[in-house]
Structure formats: C-alpha cells, structure tokens
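Chemist: Structural data only, the sequence is not supplied:
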C-alpha cells in the first residue's frame, strides 16, 4: 500500500502581499491561513504525516496558536529559497520515510485545496513511475513585454499549463533532484522543475481555479469568498 507524506514549506515572507506579517499567518475566515491549508491533510486518512517547515527565527507560529493534528510536526529548518527549505525538510525526515514513499509538497498560502482534489492527485499518481502535480490548462492569452512594458509579442498558449500544488514525488527521487539543483546552483522554482532536470516527465493532473496561491491582497479576498461559499453550501445540505 502506498504511503503519503506532506511537506508544507512555510519559511517565506510573502513580500508581494505588502504585509508586515508573513502571508501564511494572515487571517482567513477568522483563523491564520496556514491552519486552513493544513486542514485538508489533517482530515485525510490517506496522509500519514505532515511536516511544516518554518524559518529558524519565525515568531508568528507560536503566537498564532495554530491548531494541528497529531500527525503534524514542526521543523525550524527554512532555507533562503523554497528548494533549500524543502531539501532541509527532507533531511529532517531522513530515517522516518522509505525512498519509495510519496512526498507531497504544498504551498502554505494555497488554502483552497479540497478533499476531492487531493484524492484525485493521489489516485492518478499512486502507481505512476515518476509522480506529478496539480495544474490547470492556461486559459488567458500571454503577452511577452519589452523593457518599456509594451507588448513584444504574443506567446502561443497551446499545451501550456499553470502549475499548482501539491506536487507529488517519491522521497528518494525528490532528494536526488533537489541535491542536484543545489550542486549546480540552479534555482528550481518548484519541485517538478527539479525532477525535470533529472530527465523525467511529471504527470499533469487537472486541478481547479479555487486551488489558487495567495500572492496579492486581492487573492485573499477571493479565497475568502470561495471558502464562505463552501460553508453556505454545506449549511444548505445539512438543513
């Protein structure tokens, strides 16, 4: 039976939000955003463990009194960039995870993941040779800008997908990929890019728009509205 573990890198500052508080701690439905992000993994009986990776000088976690499950562990091992944080976290888990176990890496500021999306990812990839990620086909037209912020040309969008998380790969393969990226001083903006550098081809699993990453203030308002709509639909079903 496949075993699934989750890593949540939460060592970033989220500077594009323009907030003094790291965005993963911003309030969402009255609680810190990261608590909502963790909830779907905590409630899934298919997930064996959850590791939250903080920076060594994080002062917000304890102050926020995040509610976590018994299978969640906190590690203060954040690096300068995301790939370093994830690699550090994988190192913390060494000896507790088999090389063939699955690791799902999920953004701390992506609180719209549902049980349905999580199970879709697990079902599609649990027997895959490589692994993969949630993603959505690109719908908007892409414009490449010049140095004066004028359109240089239009990029064809055929076969283009927008990557989401979780991104799911075998523990051993992911460690190898991120170590190689570190040795080459190459910046992998997500785990799939590091896996690609090994010559593998991650599978794209259809995600949903609601699984957006909160990056700008308007994103927070949008995901708040989505979660409130979830609550309203649930209330209608139970009445």
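Modeler: Received, thanks. All figures in this text were calculated on a predicted structure; none of them were measured in a lab.

Chemist: Every contact and neighbour count from this point should use C-alpha atoms.
Modeler: Will do.

Chemist: after the helix or strand hosting residue 87 comes which helix or strand?
Modeler: In this structure, residue 87 is located in helix 82-92 according to DSSP states H and E. Per DSSP H and E, the first helix or strand lying C-terminal to helix 82-92 is strand 102-105.

Chemist: Mind giving me the packing neighbours of that following strand?
Modeler: Here strand 102-105 touches strand 4-9, strand 161-170, going by 3 or more Cα pairs under 8 Å, 6 or more residues apart in numbering; DSSP states H and E.

Chemist: how far is the longest one from where the chain is centred?
Modeler: Strand 161-170 has its C-alpha centroid displaced from the chain centroid by 7 Å (Cα atoms, centre = their mean, to the nearest Å).

Chemist: Report the contact partners of the residue positioned nearest the centre of the chain.
Modeler: Geometric centre of the chain, nearest residue: residue 106, 2.2 Å, by Cα atoms, centre = their mean. Counting by Cα atoms under 8 Å, 6 or more residues apart in numbering, residue 106 touches 6-9, 165-167.

Chemist: The structure to be compared is supplied as follows:
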C-alpha cells in the first residue's frame, strides 16, 4: 500500500450513546478486557497507516484521561462538539499545520472496534488516486420498506441501497471546507453527506460485515464474538 499523500485518522468520540442505557458513554464500556475505544484506537494504530489520530472528546469527559492510550505519542486529543460534524471539524482543526490540504483523512466511529487492517488498507489503496474519496459500505440484503406511521407505503429497491460504514476517506482540505459549509445542517449525518451537499459523488468500497457499530447492549456480545473469530 503506497500513497504519495500522508494519511491521518479522526475519531469523533464525544457522544453519550443513549440507546445503550448504560452508566457511561458506549465507547467506555468494557469489551474483551479493554474499553471499546481502546480496541478501536489500537486497531487504527496497528494498521501502520496513519501519521497521527485525532480523537474528539467531550470537555466534561471523566473517562478519557484515565486511559493510557490518551497519552500515546500518535494520539491527539481535540475538544468534542455538540454534533458529530462539530467533533470531526474540531479534530481536523487540531491537525492544522501538520496535515497538508491534499492529505487523506480517514474518519472512523469510536464504537466500531472490530475494524480490520485489511479494510483500512483496501480503502486507501482503492481511493488514493481518486479526486473525491469515498467510504466503506455494505450492500443491503434485507427487503426495505418505506413507512408512514406504522403502515408500509412502498417497498424500496435494495439494489441501489448500501449501508454506510466507517472509515470514510476524504482530502483534508475538501472535508474541512465541506463541513464548514454544512455547519448546523441536520442532514449531515456522516462525512460523505457533507461532500454530497457540495455536489460531489464519493465512491463506495465494499467493507467487511464484521465492522459493526456498537449501538445497543446486545452489540457488545456480537463484537466479542467477531473479535474471537478474527483472532
């Protein structure tokens, strides 16, 4: 894997994860002997792809300073924002003066601890010459329904539907400008949507189905299972 531009990672980790119904944000829940976010960051570090990783953390977060990985030489702490886009933008600003405009930034969810180096390297290899960038994603295998209230109004053609994963990979300057332009827009639920708002068309790279996002309590057991399978 070779790319003429440096690669940086950004991990927005200022969310509280209300759906987990836990006593702490989901990124700090125990998983296989560590916290979720420790697994996530270790996977990114072990890939050997990144100059540094900027992690956006809530200013009121009491858990992050307790983790040894928070003081890792290649981990930068940035202030988290109210929304995901705010945190990503803050993390990008923390790389100012280090990252060049055309360097690549890979944004990855803190709650996706099963990411593999092979998926990271595939994403970089496939997109390193692209003018826009793109994301890991999975085609939908389920039948999809459009719903109003609790009634089905139509079936959706699943041939054109993919589930967005992370990392999402874009040029440093392009992503920063897209997020600045889209600031406050509730339609920006991931980085690709900010680029789409600019009229650009990010690419889709099929990722691994075990790259799950921990959202609900039962996802922890599934992540543990996938980690055991991967090892």
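Modeler: Arrived safely. All values reported here derive from a predicted model rather than from experimental measurement.

Chemist: With structure 1 overlaid, how far apart is the helix ranked longest in structure 2 on average?
Modeler: Counting by DSSP state H, the longest helix found in structure 2 is helix 218-230. When structure 1 is overlaid, helix 218-230 of structure 2 sits 1.1 Å from its aligned residues on average, using mean Cα distance after the TM-score superposition for structure 1.

Chemist: As a markdown table, the helices and strands packed on strand 102-105 of structure 1 with mean neighbour count would be great.
Modeler: Output for those, formatted as a markdown table (neighbours: other Cα atoms under 10 Å):
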| stretch | mean neighbour count |
| --- | --- |
| strand 4-9 | 24 |
| strand 161-170 | 23 |
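
Chemist: wait, which of the ones you listed is closest to residue 54 of structure 1?
Modeler: Comparison of these against residue 54 of structure 1 by Cα to Cα identifies strand 4-9 as nearest, at 6.9 Å.

Chemist: following that closest one, which helix or strand comes up?
Modeler: Next along the chain from strand 4-9 of structure 1, counting by DSSP H and E, comes strand 27-28.

Chemist: so how far is that following strand from its chain's centroid?
Modeler: 18 Å.

Chemist: so what corresponds to residue 41 of structure 2 in structure 1?
Modeler: Mapped onto structure 1 by TM-score structural alignment, residue 41 of structure 2 lines up with residue 38.

Chemist: for residue 99 of structure 2, same thing?
Modeler: Aligned partner of residue 99 of structure 2 by TM-score structural alignment: residue 97.

Chemist: ok, now residue 119 of structure 2?
Modeler: Per TM-score structural alignment, residue 119 of structure 2 is aligned with residue 117.

Chemist: wait, its match sits on residue 205?
Modeler: No: with contacts counted by Cα atoms under 8 Å, residue 117 of structure 1 stays clear of residue 205, the gap being 9.3 Å.

Chemist: And these two? Which one has more around it.
Modeler: A count of neighbours by other Cα atoms under 10 Å puts residue 205 above the other of residue 117 of structure 1 and residue 205, at 21 against 18.

Chemist: so how far is residue 2 of structure 1 from that one?
Modeler: Computed as Cα to Cα, to the nearest Å, the residue 205 of structure 1 to residue 2 of structure 1 distance reads 18 Å.

Chemist: With residue 233 of structure 1 instead?
Modeler: For residue 233 of structure 1, the distance to residue 2 of structure 1 equals 33 Å [Cα to Cα].

Chemist: for the residue nearest to residue 115 of structure 1 when sequence neighbours are not counted, what are its contacts?
Modeler: Nearest residue to residue 115 of structure 1, sequence neighbours excluded (Cα to Cα, 6 or more residues apart in numbering): residue 40, at 6.2 Å. Contacts here follow Cα under 8 Å, 6+ apart; on that basis residue 40 of structure 1 touches 113-115.

Chemist: Can you say which of those are buried?
Modeler: Neighbour counting by 16 or more other Cα atoms under 10 Å classes 113-114 among those as buried.

Chemist: Over in structure 2, see which of the contacts of residue 40 of structure 1 survive.
Modeler: By both residues aligned by TM-score structural alignment, their matches' Cα atoms under 8 Å, the contacts of residue 40 of structure 1 still in contact after alignment to structure 2 are 113-115.

Chemist: Let me know how buried the residue nearest to the match of residue 119 of structure 2 when sequence neighbours are not counted is, in neighbour terms.
Modeler: Closest residue to residue 117 of structure 1 apart from its sequence neighbours, by Cα to Cα, 6+ apart: residue 207 at 6.7 Å. Neighbour count for residue 207 of structure 1, taken as other Cα under 10 Å: 24.

Chemist: does residue 207 of structure 1 really touch residue 134, like I thought?
Modeler: Yes: between residue 207 of structure 1 and residue 134 there is a contact at 5.0 Å, judged by Cα under 8 Å.

Chemist: any residues in contact with both of the two?
Modeler: By Cα under 8 Å, 6+ apart, the residues touching both residue 207 of structure 1 and residue 134 are residue 164.

Chemist: okay, the contacts of residue 40 of structure 1 in CSV with distance to residue 229 of structure 1 and secondary structure next?
Modeler: Below are the contacts of residue 40 of structure 1 laid out as CSV (distance: Cα to Cα, whole Å; DSSP: H, G, I helix; E, B strand; the rest coil):
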residue, distance to residue 229 of structure 1, secondary structure
113, 14, coil
114, 13, coil
115, 16, helix
